[in-house]
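# Just to be clear, the model below is a prediction. Sequence and coordinates:
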Amino acid sequence: MRTSIDKNTLLTTLKTYFGYDSFRNEQSAIIETVLNGEDAIVIMPTGGGKSICYQLPAVLFEGLTLVISPLIALMKDQVDGLKANGIAADFYNSSQSAEDQQAIIDQVANRDLKLLYVAPESLAGLNPILNKTYISCIAIDEAHCISSWGHDFRPSYQQLGFLKKSLPQIPMIALTATADKATREDIANQLNISHAKQFISSFDRKNITLEVRAADKRLDQIKRFLEKRPDTSGIIYCLSRKTTESVSTSLAAEGIKATCYHAGLSFDERNKVQEDFIYDKTQVVCATVAFGMGIDKSNVRWVIHYNMPKNLEGYYQEIGRAGRDGLKSHALLFHSYADVLQLRRFTQGAGNEEVQNAKLDRMKQYAEATTCRRKILLSYFGEFLAEDCGNCDVCKNPPQFFDGTILAQKALSTIARVKGKEPIGAIIDILRGAKNAHILDHQLDQVSTYGIGKDVSWKDWQHYVLQLINQGYCEIAFHLRNNLHLTESSKEVLFNGKKVRLTAPTEVLKQEPVEARKPKIKKGNELFEKLRALRAEIAKEEEIPAYLVFSDKTLKELERARPTTEMEFLEISGVGQRKLEVYGDAFIEAILDFQKSKIKKKGSKSATHQVTFQMLKDGLSIEEIASKRDLKETTVYSHLAKLAQDGADLDLYTYVSREEVSRIKAAQKELEHPEGLKPYFEHFEEKIPYYKIRLALTLIEMEG
């Protein structure tokens, strides 16, 4: 099955339905592959634009694109987003009545739908339309769920191999944000698309600041973190249900709109948490890893890991839920020795215990790194940075190393003298000369190194011993009650004078100075806040999430460019034809109102178009006015139209010929008074520019 489409049509479709002027990463090549009827496996980071890789072809295919998605609760969000872009879409799942399900099948049969989302468990209900008469493409979202090597394995996904066997000519595209080589091979084999083209985009999310802190007074640190980020959305990931509840309760007591999410909640309760978060009713969700997959919320500004994740795949995907709009975002991870022990316990007895422990070790190495964290994270996925990233805590505040040989010798000597029979806590207690029950009962106060490190705090000793473990001078015997053992390398330090470099602990609480909870809006953000309020109002009226109206990134672009005409508005990234038609007037009016208010505040009696008029009378050309006022020429021409309507001594026929006006007047009748300028532009095959159409219509209106 092959659909031949030229590149211009692809770009036009991209702008019309999704509002973008160009493709990102390998989107264009992926889309062409799918339209050519070939299978594809797409590994692209969250926020990298995976969805467009199957949604755009869906618009161009004659039949239906079937999308397999793992979470029923998030399908409505996906469908709402497509409908907001003017694309016919729906979902099919077990939450619907039999009548609703039949109505959807009828829509497919009538070719009224372009995309249909379905969970693997509900596929059987679609048997009547699972054939090449109706299906043009199959997309498997979150494809890593099919693999037991993946970090989020779902048995229901393993039935999907039948799709390619029953529809061999239909192109299939499998997509995920995270998959190592073993997982990619598993996806290809289980879906029966072993010859699929593989597209692996850069895993580097440059807009996300990476930071790791010691898990000391985590809750206080989180509160300080949020005080610096009022009114922003974020997710706090926790290992246990109990922690999600306690953290959310504590934050709510501070007046923060926080709630919890975990598998112990009912379906309706979980669904409400997700909807409230998506619709900006909840600011913070404290969740287990069950939360977040497939969420398209673009304005998540930060992700916090209250506990350390079990592997880098899960960590990468979870932090990827921040900053999907490309704006600056933050990923904060708290790291503690207790978390490592707990995660080790989770892996005990698992069928792939060795693999899980190896992945946990890599996660631990990332958390304890003293070199660029992004380099470590990306290298895990086979991508290598030549330079340090400059956007992680290590790069921004490089650790200060000192000669820690004496400290290392004290610690390693103590481990040797207790013959590897004590865990890290007891080793530190011996060094500090503690007199607790364990020390006294086991006569550890008789060890020759007892008390030789009493001048160093317990927390600092823990910091140093963990570094010795990371550098391979000692190791944790997890199978022997987590006791510390010496390694071959420790002999070099104890007997051969090898030097050991350590880093000094940092005081993490000083990193986040307390600020006022509700800082005043900066002057430069006044328009952004005005546009955000308008977006919220529209979203409430249409009962869709605010980011489906426009993303924060698009609002920032509107704030910067301040378009005041339809043509200028359409040039904004994220504005497609339908969004121009539906929302354009309201946002342009808001921008104009804002500009008028700023002119009034400055005490100027001249509106912006009057300034243009004065410069025109001074003999400046349209090009010179645009340059001096830092405006687009189309904006200057819109000023001329406004001036003429207000009765200014201005001849618009200087800029548009009488013949052109006559042609546009004839087109007006032929097109039966169309809305906007675009129908005229297309009618004349783009040969009459927008500004002339605008001026001609003004003249036609003035001349009756």
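All right, it came through fine.
# switch to C-alpha atoms for all contacts and neighbour counts from now on
Fine.
# Next, work out how far apart the residue nearest to residue 121 when sequence neighbours are not counted and residue 187 are.
Using C-alpha to C-alpha, 6 or more residues apart in numbering and skipping the chain neighbours, the partner closest in space to residue 121 is residue 156 (6.5 Å). Taking C-alpha to C-alpha, to the nearest Å as the measure, residue 156 falls 14 Å from residue 187.
# residues bridging contact with those two, i.e. touching both?
residue 146 (C-alpha atoms under 8 Å, 6 or more residues apart in numbering).
# For those two, indicate the residue with more neighbours.
Counted by other C-alpha atoms under 10 Å, residue 156 and residue 187 do not tie: residue 187 has more neighbours, with 27 against 13.
# Next up, the contacts around that one.
Contacts of residue 187 by C-alpha under 8 Å, 6+ apart are 143, 144, 146, 147, 174.
# correct me, but the second one touches residue 182?
No. Counting by C-alpha atoms under 8 Å, no contact exists between residue 144 and residue 182, whose distance comes to 10.5 Å.
# Which of the two has more residues huddled nearby?
residue 144 (27 against 12).
# nearest spatial neighbour of that one, skipping sequence neighbours?
residue 150 (5.4 Å).
# and the one you found, how many neighbours?
Here the number of neighbours of residue 150 (other C-alpha under 10 Å) works out to 21.
# Any figure for the gap between it and residue 349?
18 Å.
# ditto for residue 120
Taken as C-alpha to C-alpha, the span from residue 120 to residue 349 is 29 Å.
# of those two, who's got more company?
Neighbours per residue, other C-alpha under 10 Å: of residue 120 and residue 349, the larger number sits with residue 120, 22 against 9.
# wait, what's in contact with that one?
68, 69, 70, 156, 157, 159, 160.
# Please apply the same query to residue 445.
430, 433, 434, 435, 439.
# what's the nearest residue to the last one if we skip its chain neighbours?
With C-alpha to C-alpha, 6+ apart as the measure, residue 445 is the residue that lies nearest to residue 439, at 6.1 Å, once sequence neighbours are left out.
# Surely that neighbour is within a strand?
No. Counting by DSSP: H, G, I helix; E, B strand; the rest coil, residue 445 falls outside a strand, being helix.
# another structure for you, compare them:
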Amino acid sequence: MPISDVTTVLRQYFGYESLYPYQEEIIRALTDGEDVLGVIATGGGKSLCYQIPALISGGMTVVISPLIALMKDQVDTLRECGVPAACITSLQDYRERRETEEAIYHGDLRILYVSPERAVKTEFFSLLKKAHVTLIAVDEAHCISQWGHEFRPEYREISRLIREFSHAPVVALTATATPAVQNDIIAQLHLRHPHRVTGSFYRKNLRYEVRPKKDTKGAILSYLRNHQGQAGIIYCLSRKGVEELSNTLRRTGIRALPYHAGLTRKAREEAQEAFVRDRVQVIVATVAFGMGIDKPDVRFVIHHDLPRSPEHYYQETGRAGRDGDPADCILFYSAGDLHRHAFFIQQESSVARQRAEYTKLEEMATYCEEHRCRQAMILQYFGEETPVGGCGTCDICRSPRERFDGTAVAQMAITCVRDLTVPCGSSHLIDLLRGANTKKIREMGQKETPGYGAGKAYSKDEWRSFIRELIRLGYLERESGVYPVLTVGETGRELLAAGETVEGVFLTRMKKTPNIRQEKPTDPLFIRLKTLRREIADREGIAPYMIFSDVTLREMVNSRPLTDAAFLAIRGVGATKLNRFGPEFMAALIPTEKEGDNSAAETLRLYRAGCTMAEIAEKRSLTPDICGAHLAEAIENGENVEIDDLISPHRQAAIREAVAQEGTHDLRRLKTVLGERFTYTDIRLTCAVDRQNNPK
């Protein structure tokens, strides 16, 4: 396969000039007929690895994907790029299903997405036999392994499809797979001497941080106030936690919605759609949310509670910064989270599964409590070499701890563990060392223990840190299980015998939280392009990022392309998008007399000053639709905007009736129902007021 073919396809459809090295390696292997296992970080371009071979092959690629919402988003994105793609899901009506089947029969599709459940049905096999299948792609392939973090038994059946179409090469793709999980994927899918490609797990643009779980809601509110207008996800362990936090955020004026398995399917779909279309700033969710989104401009992922494994944590934080711009990953941690997870693990029926889960949970505790570069610990877990000198962006690298001679600390802890007649865990040992007067200590008569109160100069958090470090260095050992007890390790016995020197980490030398990063004021032209993007997205019934990413918009701001050739040179602009969106964006890039005033706030100011929409549009050299989008944005940001002068009450009532009848705020669908008498601005503003009055 000539590399020129790949470059042509890449440029024409996706607007990129070059591939990452591992993408090229995977594409070459697949076009040579080899099976491939690809482990590539979230945001690293896994989809292109099968999309480009699909466009080159002349046949049809079958993509097995776990979530309907994710399939739909990817199909919509591909179609916006001019790629013939479709999906078959349980939500389609007869007409949509029939159109897709006809496209398969006539060889008009290049990429077909299906769920694992549908992929193994006999009738689906019959349908595929009428097509020229040239490639099978298994996305989120870690779901096939019981040692992975999102095991789905139905994935085990995919091997039937692979056997049925054995002439087609197979690519299994995942963002999170340890070596053991990788081997299990190969075995379960029966991959034939697969070419293994492992991209780096290192996400340079992600800024990892662990904070103590103290006034967590207050800390989250403070963070959001300093990052207004940025999209993000907040994960909570329980449905109750999701509801409480999302309600708190809405009461303070933050556009937030809950997402968890206890909501109706319709409510979850509406919340997800509102998020990907930039109608809400924050989704507060359980782990039920995430796999179904492909939103590239998520600027933060906050974990209110501890994830149960490094795979879960890496997968969830990987949803931040997929566009390559900086993003924050903040985890609030307390030891109490460990006990809650341990309780759930204990419910597992398989002892082997329990042990595996305890090991993963212990790795998460290590990540939170040790004072090494966060990125380095993540990379080490997945078997990758760590960056020399650390990442430079995580909280540990930004505020390094001061190392000190910890011999006395080590001796206190080791001696106390050695002298106990009944083994104990970390929490009880810390109570003993700090001289606590707990019921358990009184009942066991342990106030006379030689080490009792010897370490009261240090806080609980400091002792937790010291014990973690002593375990890592081998001075103490901890058994696995729900209530792991401590014993003295071989190195610890040597220390007591020889009195050798040991170093620890002194936690209190660092600031409690790193300095808050203030966001730079956003370029008004960038705001103008984002507003235009949203106006077009609402009109077309798609998510804004499917038109152009923030990265692409920023490049437009920097280079100001005003010709087709210059616009096509922007990364992320292909031929199809140039034809569809180029004229409107190039018109918006033409400088105005008062470019510094171009914002929703300026449109709102003029409107409140008594200007009509036509007058505002003329003053600002914008279209009335863009000005309407500005006012809708102001309304959704909490501004009180009276729209009766723009849209009569009876017209608003008609729009609300259509919303109730259709059960959606999708502008294109509502416009079709309401007809030409209503403009997109009429519908957009009425819906914005309704969403402000009723966020759910």
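Arrived safely, thanks for sending. Just so you know, these numbers come straight off a predicted model, no measurement behind them.
# TM-score, when you put one on top of the other?
TM-score for the superposed chains, counting by TM-score structural alignment, normalised by the length of structure 2: 0.79, backed by 591 aligned residues with a C-alpha RMSD of 2.7 Å.
# related to what we said a few turns ago, quick one, which of the contacts of residue 120 of structure 1 are buried?
Buried by 16 or more other C-alpha atoms under 10 Å: 68, 69, 70, 157, 160, out of these.
# Turn those into JSON lines, including distance to residue 61 of structure 1.
Supplementary listing: those in JSON lines, determined by distance: C-alpha to C-alpha, whole Å:
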{"residue": "68", "distance to residue 61 of structure 1": "18"}
{"residue": "69", "distance to residue 61 of structure 1": "20"}
{"residue": "70", "distance to residue 61 of structure 1": "24"}
{"residue": "157", "distance to residue 61 of structure 1": "25"}
{"residue": "160", "distance to residue 61 of structure 1": "22"}
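# Taking the contacts of residue 187 of structure 1, tell me the two that lie furthest apart.
The most widely separated members of the contacts of residue 187 of structure 1 are 147 and 174, with 12.4 Å between them, by C-alpha to C-alpha.
# that older thread, my guess is the residue nearest to residue 144 of structure 1 meets residue 181, correct?
No. Look at residue 150 of structure 1 against residue 181 with C-alpha under 8 Å: they stay out of range, at 10.2 Å.
# What residue in structure 2 is paired with residue 145 of structure 1?
Applying TM-score structural alignment, one finds that residue 145 of structure 1 aligns to residue 143 in structure 2.
# likewise residue 292 of structure 1?
Aligned partner of residue 292 of structure 1 by TM-score structural alignment: residue 290.
# burial of that match, as a residue count?
21.
# Pretty sure it sits against residue 316.
Yes. Under the criterion of C-alpha under 8 Å, residue 290 of structure 2 makes contact with residue 316 at 7.0 Å.
# Quick one: map residue 392 of structure 2 onto structure 1.
So, by TM-score structural alignment, residue 392 of structure 2 is matched to residue 390.
# wait, that match sits on residue 375?
No. At 10.6 Å, residue 390 of structure 1 and residue 375 do not qualify as touching, with contact defined as C-alpha under 8 Å.
# list the residues that contact both of those two?
With C-alpha under 8 Å, 6+ apart as the test, residue 390 of structure 1 and residue 375 reach no residue in common.
# Provide a list of residues in contact with residue 662 of structure 2.
Applying C-alpha under 8 Å, 6+ apart, the residues near residue 662 of structure 2 are residue 670.
# Just give me the match in structure 1 for it.
Per TM-score structural alignment, there is no equivalent position to residue 662 of structure 2 in structure 1.
# Comparing residue 147 and residue 174 of structure 1, which residue is more hemmed in?
residue 174 (27 against 24).
# Tell me how far the residue mapped onto residue 318 of structure 1 from structure 2 lies from residue 412 of structure 2.
By TM-score structural alignment, residue 318 of structure 1 lines up with residue 316 in structure 2. Applying C-alpha to C-alpha, the value for residue 316 of structure 2 to residue 412 of structure 2 is 39 Å.
# Neighbour count: the two, which is higher?
More neighbours surround residue 316 than the other of residue 316 of structure 2 and residue 412, with 23 against 17 (other C-alpha under 10 Å).
# Let me know the next secondary structure element after the helix or strand that contains the more buried one.
Counting by DSSP states H and E, the element that carries residue 316 of structure 2 is helix 310-317. Downstream of helix 310-317 of structure 2, the next assigned helix or strand under DSSP H and E is strand 327-333.
# Which residue in structure 2 aligns with residue 544 of structure 1?
Per TM-score structural alignment, residue 544 of structure 1 is aligned with residue 542.
# Using the three-state scheme, assign residue 301 of structure 2.
Strictly by three-state DSSP, residue 301 of structure 2 counts as strand.
# got a list of what the equivalent of residue 256 of structure 2 over in structure 1 touches?
Correspondence of residue 256 of structure 2 to structure 1, assessed by TM-score structural alignment: residue 258. Going by C-alpha under 8 Å, 6+ apart, residue 258 of structure 1 touches 248, 249, 251, 252, 282, 283, 284, 285, 286.
# And residue 377 of structure 2, by the same measure?
Residues near residue 377 of structure 2 by C-alpha under 8 Å, 6+ apart: 367, 386.
# in the helix or strand it falls within, what counts as buried?
Using DSSP H and E, residue 377 of structure 2 sits in helix 374-381. For helix 374-381 of structure 2, the neighbour count (16+ other C-alpha under 10 Å) marks 374, 375, 376, 377, 378, 379 as buried.
# Check stretch 226-238 of structure 1 too.
Buried residues in stretch 226-238 of structure 1, counted by 16+ other C-alpha under 10 Å: 226, 227, 228, 229, 231, 233, 234, 235, 236, 237, 238.
# Just the closest of the residues you listed to residue 575 of structure 1, please.
Ranked by distance to residue 575 of structure 1 (C-alpha to C-alpha), the buried residues of stretch 226-238 of structure 1 are led by residue 233 at 23.4 Å.
# so residue 95 of structure 1, which of the three states?
coil.
# corresponding residue for it in structure 2?
Checking TM-score structural alignment: residue 95 of structure 1 goes with residue 91.
# Its match: how many residues sit nearby?
Neighbours of residue 91 of structure 2 (other C-alpha under 10 Å): 9.
# What residue, apart from its backbone neighbours, is nearest the match of residue 392 of structure 2 spatially?
Residue 390 of structure 1 sits nearest to residue 396 (C-alpha to C-alpha, 6+ apart), 6.1 Å away.
# From residue 365 of structure 1, how far off is that neighbour?
If you measure residue 396 of structure 1 against residue 365 of structure 1 using C-alpha to C-alpha, the figure is 19 Å.
# which one of those two has more residues nearby?
Counted by other C-alpha under 10 Å, residue 396 of structure 1 and residue 365 do not tie: residue 365 has more neighbours, with 16 against 12.
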